[in-house]
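>>> Coordinates for the following, if possible.
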Amino acid sequence: MKTDHIIIIRFSAMGDVAMTVPVVYSLAHQYPDLRISVLSRPFAKAFFSHMPKNVDFIAADLKNEYKGIKGLNQLYGRLKAKQPTAIADFHDVLRSKYIRTRFTLCGYKTAHIDKHKNGKRKLCRQKDKVMEQQPTSFQNYAEVLSKLGYPINLSFTSLFTNGGNQLSQLSNIIGEKPDGERWIGIAPFAAHNGKMYPKEKMEEVVKVLSTEYSNLRIFFFGGGKEEKQILNTWAAKYKGCTCASEVLHGLNEELVLISHLDTMISMDSANMHLASLVGTRVVSIWGATHPYCGFFGWNQKEDDAVQNTELECRPCSVFGNKPCHRGDFECMHSIAPSAIIERLNL
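As a prediction, this is how the structure comes out:
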């Protein structure tokens, strides 16, 4: 008898791929005889290296090896050779639609995500906002699986439930965590201005934490060249600070360190989701976007979301990529550094 084999497609972005993890993990545990393949870009491999044995990862370089229609046809052939019985499209963009459609036309069972765009549009419009919680990405992904005959209970806790997160794997610069010392992560960057706390204000947070709390060690996270320059400057300027992204190698090492943090301070960005995947508490900072849009971190507490709830223009964007209607990003500038520090409950 042919083994059921589902291929799950989600190409980007990092935060969205990270949000598939609790769903895939729950599916794997509740259907141990189901073969599960996750198709994504190569960067995502670390997310799925701590999965149950019935999960494997398929890396697809869409910019080179599988570029364009010719590349997608080659990718389709590669996937078809794996003899899937169902295709779950967690992305529903041009590339995933093309692959999904080819499988549909050949008689395969397929289903795709409902992104609930209408509800998000009402939530983010300037006038007559409808301030209602939208279905989360976790719920939307799970709904795709349910359509294919695999209803699940979301039961995920951490990628490192069975270990594998020893600090000894990391650079000696990180070292072991002394008893009584609290480790705080700070990921101050995001893809768009509407989601990023002003760096001058974030530096004030760093300054207070570094000078007024003797039992803290602070780790900075940010991967870009300019980002690392800022973080290295802070690390040199303030005691007890380390630019983790400078000394760690790859996503898996970041996940290991993050799993040992007491709290991560993050924007509405991928780092919120990385911390969520390893069971670390996140104090998240929200500006143009809002937890109601459905992208809040897995198992995070709403009380740990720092946001200006008085501004009637919020939220104005699902992804934080729209120009500010006011022109001043008051949603972020109005949040005092002290509000973030207080939320840490040090």
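>>> Please make it C-alpha for all contacts and neighbour counts, starting now.
OK.
>>> wait, isn't Gln30 in contact with Ile152?
Yes. Using C-alpha atoms under 8 Å, Gln30 makes contact with Ile152 at a distance of 7.1 Å.
>>> can you count the residues close to Ala236?
Each residue near Ala236 was counted by other C-alpha atoms under 10 Å, and the total is 12.
>>> Second input sequence below; structure requested for side-by-side comparison:
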Amino acid sequence: MTVEELSKLKKILIIRLSSLGDILLTTPFVRTIKMQFPNIKIDMLIREEYADVIKFNPYLNNKLFFKKNDQDYNRLIEQLRDSRYELVIDLQNNLRSKKVASSLNIKTVKFDKRSFDKFLLVNFKINKLKQAPPIPIRYSSTINDLKLDKEGLDLFTDKSASTIILDKKNLIGFCPGARHFTKRWPEEYFIELGNIIIYNGYSLALFGGKIDKEICARLSREIPGIIDLSNEDDLLQTAADMKLCEAVVCNDSGLMHVASAVKTNVIAIFGSSVKEFGFAPYNCNNLILENNFLNCRPCSHIGRSSCPKKHFDCMNLTNATMVFENLKTILKLR
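Model (predicted):
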């Protein structure tokens, strides 16, 4: 599909069912299409639990939500067929998204996941991704010669910042959670860093969703003065609060991309994953901390429940003092 061919279309469907970060990484692509071709109607299909990611996105005409039960699925397919799309852009490219796209029986272009290249890097440390562009640019390559703007990610919210942080100066955010263990910097390091930050006169806020509840509770108990803003997955409130942060310290997680989207400074700590996969903070002021000298990295492209080498050096060798020094550096760059 070329830009010229795209320009002749009236209505398209973009599919990216999950997850939080991956959907946020589609937003430069969506925005660019709408800005260059304002007459094209763009609908997007995502899983229902991520609805807030696109809820207020002005570049989308209709937001559609995938539900798991058969009755809702059949109703969804009928709705999509009735919409008479001229093109499907499948940015998920898995069995589920392929099933949806094939049910519509129209032209479909698919995101190249480069699965074999990821397999080579994880299992044999053969790096064919060294020059690979970040994921938003790879999404855009589904349309030949489409050039993204430089504006970064979009996350639109209708929420105001929590009153508890409105008068806080030099506010730093912590996002200690991640879906997989090997992508989480040890919580005792977060505790040590938190106490250093408080001692040096900064305010500190804690962010996390439902799956981060326990780790956030422990950090809240161990760091005197920290403001616990973790919540039951109120993404739009989290985004509004993050905007007030001077910087956010996070793992390679969905909230890292939220921090990128609200244009705060980002300190991202990478353990088992590497930036060559394309999921680094996008078009924002950021520093990535990773131990590139370890020949066991990456051990997975999504994360693991434990370190296969038992030492967890990819995270353990990044200490709190190192992170604080990088935090001071990025604050000077602001």
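>>> With both chains overlaid, what TM-score comes out?
The TM-score (TM-score structural alignment, normalised by the length of the second structure) is 0.87; 322 aligned residues with a C-alpha RMSD of 2.5 Å.
>>> quick one, helices of the stretch 51-200 of the second structure?
51-54, 70-82, 95-104, 115-124, 135-140, 187-199 (DSSP state H, counting those that start in this stretch).
>>> Asn319 of the second structure: which of those is closest?
helix 187-199 (6.6 Å; C-alpha to C-alpha).
>>> Buried ones in the closest one, by neighbour count?
Residues of helix 187-199 of the second structure classed as buried by neighbour count (16 or more other C-alpha atoms under 10 Å): Tyr189, Phe190, Ile191, Glu192, Leu193, Gly194, Asn195, Ile196, Ile197, Ile198.
>>> of the residues you listed, closest to Leu153 of the second structure?
Nearest member of the buried residues of helix 187-199 of the second structure to Leu153 of the second structure, counting by C-alpha to C-alpha, is Phe190, at 26.5 Å.
>>> which ones are touching the aligned partner of the closest one in the first structure?
Alignment note (TM-score structural alignment): Phe190 of the second structure maps to Met202 of the first structure. Contacts here follow C-alpha atoms under 8 Å, 6 or more residues apart in numbering; on that basis Met202 of the first structure touches Pro188, Pro337.
>>> Quickly note the distance from Met202 of the first structure to Asn73 of the first structure.
47 Å (C-alpha to C-alpha, to the nearest Å).
>>> Based on its surroundings, how many neighbours for the closest residue in space to Ala51 of the second structure that isn't next to it in sequence?
Nearest residue to Ala51 of the second structure, sequence neighbours excluded (C-alpha to C-alpha, 6 or more residues apart in numbering): Phe65, at 7.2 Å. Counted with other C-alpha under 10 Å, residues neighbouring Phe65 of the second structure total 18.
>>> what's the corresponding residue of the first structure for Phe65 of the second structure in contact with, if anything?
Counting by TM-score structural alignment, Phe65 of the second structure lines up with Ala59 in the first structure. By C-alpha under 8 Å, 6+ apart, the contact list for Ala59 of the first structure reads Leu39, Ser40, Arg41, Pro42, Lys45.
>>> got the contact list for the closest residue to Lys183 of the second structure other than its chain neighbours?
Nearest non-adjacent residue to Lys183 of the second structure, counting by C-alpha to C-alpha, 6+ apart: Gly271, 5.4 Å away. Gly271 of the second structure makes contact with Thr182, Lys183, Arg184, Trp185, Glu290, Asn291, Arg297, Cys314, Met315, according to C-alpha under 8 Å, 6+ apart.
>>> Could you pick out the buried ones from the residues you listed?
Thr182, Lys183, Arg184, Trp185, Glu290, Asn291, Arg297, Cys314, Met315.
>>> Out of those, which comes closest to Arg304 of the second structure?
In terms of C-alpha to C-alpha, no member of these lies closer to Arg304 of the second structure than Thr182, at 5.4 Å.
>>> host element of Ser266 of the first structure?
Assigned by DSSP states H and E, Ser266 of the first structure belongs to strand 263-267.
>>> and of the helices of the stretch 51-200 of the second structure, who's closest to Lys41 of the second structure?
Using C-alpha to C-alpha, the helices of the stretch 51-200 of the second structure put helix 70-82 closest to Lys41 of the second structure, at 13.6 Å.
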